[in-house]
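*Asks:* Sharing a model prediction with you, sequence too.
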Amino acid sequence: MSLWFTKSLKSKLSLLLLVAVIFPLLTTGVISYRIASNLTEEKEKLSGMNTLKQISDKLDFIVRDVENMSVFIIGQKDIQSYLDNERVDISLYSQNVAFLMNLASSKKYISNITITSDSGYPALSNTTVLKSGLPELLKSNTKAYESNSKWWTSLYENQTTDDGLRRVVSLVRPIRNMNYFQRTGNLSISIDEAEVRRILRDAGWEEKGSIWLVDQDNRILSSQTSEGLGLQLSEMLPNLSELEGTGGAMNYATERESNTVLYHTLPSLNWTLIGVIPTKVYTAQNKYVLALTAYAIGIAALLAMALVLYFITWVTRPLTEMARKLKDINPDEPIPTMEVKSKDEVGLLLHSYNMLSNRIQRLKVQLQQNEAMKKEVDIQALQAQINPHFLYNTLSSIHWMALMNKDKQIAEMVGALSDFLRFSLNNGEEFCSVQQEVAHAQNYIRIMSKRFQDKFDSEFYIDSDLQGRMMLKLLLQPLIENSIMHGLQKKNGKGFVYVHGERYSDSMTFIVEDTGIGIEREKLLNIRHQLSGISEMEGNNPQKMKSGYGLRNVHRRLLLHYGSENGLHIESESGGGTRISFTIPILEETP
């Protein structure tokens, strides 16, 4: 991928422009999908809240109708007369029962209407009540019942001759004398839970969801599937957060799925409708939006890619042709010119290229003429140049004269210098045998021992198997020079220089060790940093740079010729001498 990207301008422009076009498209698609998803969720919540409000209006109508009906019943003259009489009036009893039957039959949601007398008279009811849970509720909620002019019960069971066993919720309120306001009886109007359930079921709530009607104590009064009747809401929705306000929405998650909970409180009564919609209901609707968005983005991306590639090919065609011609150009032939078809930046570039090619052609002709003239001048200069053999012959003559004068030290020093120079020049060769490298180092030591008499001795330990092996030349002499100049010269008394050469499998290791003054820790770290190329002090301390030039030069040559793992390794401590080593591979053939 990286090779394709860096190979041509066309590929770079294509990739960059495709990214510049497709990325905004993808971003737009993602944002559009998220907006659509949020709108779907909000739409589902709004629809659910509207459904709860419609149910609330129906239930609120029933509650208000029952409460108005209770006021109407209490104010009936015959009801008041029946309860105020000193004895039971059978005629009034029959009239009131007929009245209650007619009234109850007109309201489908009314299960039964019952009036009890505090005087012990037979109860008035539209039907015969065989069994009722109301007395137990009144007994357990006496304080709440007696402290209010009207009181709504929780869900309980009621059995009558007309409807059988039913679950009902009742409005209970006391009946008082119209003249003396003394309590004469008790009125209860029961609402059939089955009718409330029908309203919940017919509201069109999501089939996979749930809807409950709960009272002020969070007990379930009704549900669309009779689920959880009489239970606390917390048993159906564990860990549900507290409902704030009269309506709203919140997220509710279980181990199996996540849900959205909607709630709305009835205006006339402290009852609350709780609706649960599984999140997957409206996320399933988002799949269509996602697919539609993906198709639209995909088509737009393909169209953008085709247009981008077409226009880039059209724009870069002259540049591609120019690059092809430059790639196949023959240095010995004239540079071909390009046809300029436009006046834009590419056309100006081609025009400049043509001008440059003409200029290069003229310079090439001029260079050839200059080279011919230079050769003639070089030939004349060579005739006046001193031949290196002249220098060797001169040194041999001095060496012979020293021997004639019986001055062995001068003869030995001149002979060593002659060999030293002959090896250094070496016809420009970079490699030599180990034997030649060691001989060169020994010649250097002979010269330096005459200069620093009685200052140091030297010993060479070279593996005989290495003598004919080839190595990069001029590696040992700079290390020996470093040991003499920076280690032994500054030492009080006589020191030693040891040179080791050993073979290890397919590599050879050379060590130059001295017994000089050593290197202080801080300076040693600085030298190591210099060798690794990361010293921050190198540019600020010219003296240290100068003193370590020979080591850095050897280190750099080792890295260049043998690789990054074959540099110098320096070990030293103050007053304890210095040890410098390097390891290089054994070459099978002469480089």
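*Replies:* Great, that's in hand. Numbers count the residues shown, from 1 in each chain.

*Asks:* CA atoms for contacts and neighbours, from now on please.
*Replies:* Noted.

*Asks:* Quick check: Ser581 is in a strand.
*Replies:* Yes. Counting by DSSP: H, G, I helix; E, B strand; the rest coil, Ser581 is part of a strand.

*Asks:* so what's it closest to, chain neighbours aside?
*Replies:* Ile511 (4.3 Å; C-alpha to C-alpha, 6 or more residues apart in numbering).

*Asks:* Buried residues in the helix or strand harbouring the one you found, which are they?
*Replies:* If you go by DSSP states H and E, Ile511 is part of strand 507-514. For strand 507-514, burial by neighbour count (16 or more other C-alpha atoms under 10 Å) applies to 508, 510-514.

*Asks:* Need those in CSV (columns: distance to Val276).
*Replies:* As requested, those are arranged in CSV below (distance: C-alpha to C-alpha, whole Å):
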residue, distance to Val276
Met508, 83
Phe510, 85
Ile511, 85
Val512, 87
Glu513, 88
Asp514, 90
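
*Asks:* Comparison target below:
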Amino acid sequence: MRQYIRKSLQVKLTVMMLLATTIPLILLGAFSFFTSARISEEKTKQTGMDAISRIQTNVRFITKDIEEMSIFLTGDKDVQQYMSDFDYDSPERERILTLTTNLIQSKAYISNISIYSKNKTTPLHTQNIYSSNLSKVIEDWNISGKKWTTLYLAHSMNGPEYTFSFLRAVKSTNNFEPLGFICISVNVQELSGYFDKPNFGVGGGDLLLLDTQGVVISGNKKDWLSRQWDALFPGSEQAEWKKKQDTFTYGGEDNKQTVLYQHIPDLNWTLVGLVPYELYTEEYRYIWLLTGSAVSLAALLTFGLNLFFIRHVTKPLKVLRRLLVRIDPNEPIPLYQFESPDEVGQLVGSYNQLGEHIKKLKERLIKMESRKKEADIRALQSQINPHFLYNTLSSVHWIALISNEHRIAEMVGALSDFLRFSLNKGNDYCSVGQEILHVKNYAVIQSIRFPNTFDLEFDIDHRIEDLPMLKLLLQPLVENAMIHGMQKVKRRGTIYVSAVKEDRGIRFSVLDDGVGMPQPVLDKLIADIQQSMDQQPSVPFGSYGLRNVNERLLLHYGPSAELAIESQEDQGTRISFIIPVKENRHENYDRR
């Protein structure tokens, strides 16, 4: 995988861009999550404080209303008269019960109003109270002023109920002598209705009302009533709550929760809110899901856009790489049509310019090599004085005739025609008839050198004798058949030369019935002849003529004119080629 990343620019850019975008997105997502979680927690705390403040307002309203009611009762003349008399069934008793009953019915948070008089042994209760633990929470019955009791248990017609009361001393309006006190009991069940739904912003949670001693006097959990805060939550001392309001975290991982508290002025009570961390977890999970979805979506969009743009940028580079890897040295460099003003477009433009420049250099080099070969040939031809050579051979020819040396005269005449055709005034092309005549002159010379060795037969289509062809193609093939085919047999052989016109062009064939070649030798000969023209020839000297003919055919006529060699051991060899038909014999037929 690492090696693949190193080799691929697209993968490198993709990985780099992915890391460059994903890591900041993850960091941003984590920062957003923790920031949102912290803000959500602070918001929950603030919402909880607001809820506690609203409940505190209700509690203060109730307590103030009870205190004002007690003031009203202490000044009532019937109450004053009732508490001053010793008679329990005084006429004021019914009027007081009627008054207090109306007050209780109009105030749902009041459960009972009791009048304790020093002049009477039995208190006056609005509701039937069978027994009460008030005496256990009042240390001194000689009450002066006012006070709130802690929670205690009272038995009435409704059964046992927890309650707490407000006590106010009653003095005579005449002589200010203490007459006793009024006890207004709070309906704890009705009061707890204010604590049922604290609405801390995340739903759920608990709300408690603690008195001056840290005892739970109201709340949304009945089983906590009359229990000490320090016993319910060990390690969280109420005495350490110095501020008017504050928050802190209580508990470990299993029961961790946020504690919010507010002190109620004048009463020295404390409202406490409890927010379990499970509620935060639910909200954290929502924030995490929202943040994770946003980060994932942003990462996918970023990755998709990066991949699209990277592919768009690297596509021309990949095409350039493919073109450069597949370049054939023998073929022109393929151009790539891509227009863009950026660096990639400039690179493609430079590549195209380089291809055009290399193409021009190759064409120039081919022309220079061709001109060099032509110059070498012309230089070689110029070193031979054709007229001097022809005149000399003509003189030898006539001397041989005068001396009756007809074979010498025939050989010299054939040699003169052979050389005249080979030079051909520097022309590369001749007619088919001239090429056949050249082969015949060569055969005359060789038949005198090697008498009774071979016969040469021709099968020439007379319609093609005037058509042009590249010169000196057949003579090397006949020479190869004569030297390698005929001289190695102990019998007189025959060489057949044919030229026929076909649909593809003119087919020339040289066939001998000599020794032939075994298949391995034939395969090696064909492979050596087909070697690239740029390579140093490794064929034997005797087969160099075949390679030269093959190269000239390829240079002038193309791959379709390549030599075809067929041979069987002890049966002979056939060499053939096809050239296109050219009507104009003066046309330049070199391939460009």
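*Replies:* Nice, I can see it. Keep in mind it's a predicted model, so treat the numbers as computed, not measured.

*Asks:* quick one: TM-score?
*Replies:* Between these two chains, after superposing, the TM-score reads 0.54 (TM-score structural alignment, normalised by the length of structure 1); 361 aligned residues with a C-alpha RMSD of 3.3 Å.

*Asks:* hmm, back to that, wait, isn't the residue nearest to Ser581 of structure 1 in contact with Glu571?
*Replies:* No. Judged on C-alpha atoms under 8 Å, Ile511 of structure 1 makes no contact with Glu571 at a distance of 10.9 Å.

*Asks:* against structure 2, where does the strand holding Ile511 of structure 1 fall?
*Replies:* Using TM-score structural alignment, strand 507-514 of structure 1 lines up with nothing in structure 2.

*Asks:* and that strand, what does it pack onto?
*Replies:* helix 476-483, strand 495-504, strand 578-585 (3 or more C-alpha pairs under 8 Å, 6 or more residues apart in numbering; DSSP states H and E).

*Asks:* tell me the angle the longest one makes with helix 476-483.
*Replies:* Yep, that's strand 495-504 of structure 1 we're talking about. 140 degrees (axes from the mean of the first three to the mean of the last three C-alpha atoms, to 10 degrees).

*Asks:* hmm, back to that, between the helices and strands packed on strand 507-514 of structure 1, which gets nearest to Ile410 of structure 1?
*Replies:* For Ile410 of structure 1, the closest of those is helix 476-483, at 21.0 Å, according to C-alpha to C-alpha.

*Asks:* Please work out which residues of structure 2 line up with stretch 482-489 of structure 1.
*Replies:* Mapped onto structure 2 using TM-score structural alignment, stretch 482-489 of structure 1 spans no residues at all.

*Asks:* Residue in structure 1 paired with Arg574 of structure 2?
*Replies:* Under the alignment (TM-score structural alignment), Arg574 of structure 2 maps onto nothing in structure 1.

*Asks:* follow-up on the earlier one: okay, the helices and strands packed on strand 507-514 of structure 1 in TSV with mean neighbour count and distance to Leu560 of structure 1 next?
*Replies:* Below are these laid out as TSV (neighbours: other C-alpha atoms under 10 Å; distance: least, C-alpha to C-alpha, whole Å):
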stretch	mean neighbour count	distance to Leu560 of structure 1
helix 476-483	21	17
strand 495-504	18	21
strand 578-585	20	12
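
*Asks:* Need those in TSV (columns: distance to Phe23 of structure 1).
*Replies:* Shown next, in TSV, are these (distance: least, C-alpha to C-alpha, whole Å):
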stretch	distance to Phe23 of structure 1
helix 476-483	61
strand 495-504	59
strand 578-585	53
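
*Asks:* and of the ones you listed, who's closest to Thr313 of structure 1?
*Replies:* So among these, strand 578-585 is nearest, using C-alpha to C-alpha, at 51.6 Å.

*Asks:* So which bit of structure 2 is the closest one matched to?
*Replies:* Using TM-score structural alignment, strand 578-585 of structure 1 lines up with nothing in structure 2.

*Asks:* At which residues are the helices of the stretch 201-350 of structure 2 located?
*Replies:* With DSSP state H, counting those that start in this stretch, the ranges of helices along the stretch 201-350 of structure 2 come out as 229-232, 277-325, 343-383.

*Asks:* how about the first one: buried residues?
*Replies:* Same thing as helix 229-232 of structure 2. Using 16+ other C-alpha under 10 Å as the test for burial, helix 229-232 of structure 2 gives Trp229.

*Asks:* and it, which stretch of structure 1?
*Replies:* Going by TM-score structural alignment: helix 229-232 of structure 2 matches residues 233-236.

*Asks:* Name the residues that touch that stretch?
*Replies:* 214, 218-220, 228, 240 (C-alpha atoms under 8 Å, 6 or more residues apart in numbering).

*Asks:* switch to 10 Å and redo it
*Replies:* With C-alpha atoms under 10 Å, 6 or more residues apart in numbering as the test, stretch 233-236 of structure 1 has contacts from 212-215, 217-220, 227-228, 240-241, 274.

*Asks:* Pick out the most distant pair among those residues.
*Replies:* Glu227 and Ser241 (20.8 Å).

*Asks:* which of those two has more neighbours?
*Replies:* Shown here are Glu227 of structure 1 and Ser241; by other C-alpha atoms under 10 Å, Glu227 has more neighbours (14 against 11).

*Asks:* Can you verify my assumption that the more buried one contacts Trp212?
*Replies:* Yes. Between Glu227 of structure 1 and Trp212 there is a contact at 8.5 Å, judged by C-alpha atoms under 10 Å.

*Asks:* Can you work out which residues contact both of the two?
*Replies:* Common contacts of Glu227 of structure 1 and Trp212 (C-alpha under 10 Å, 6+ apart): 220, 236.
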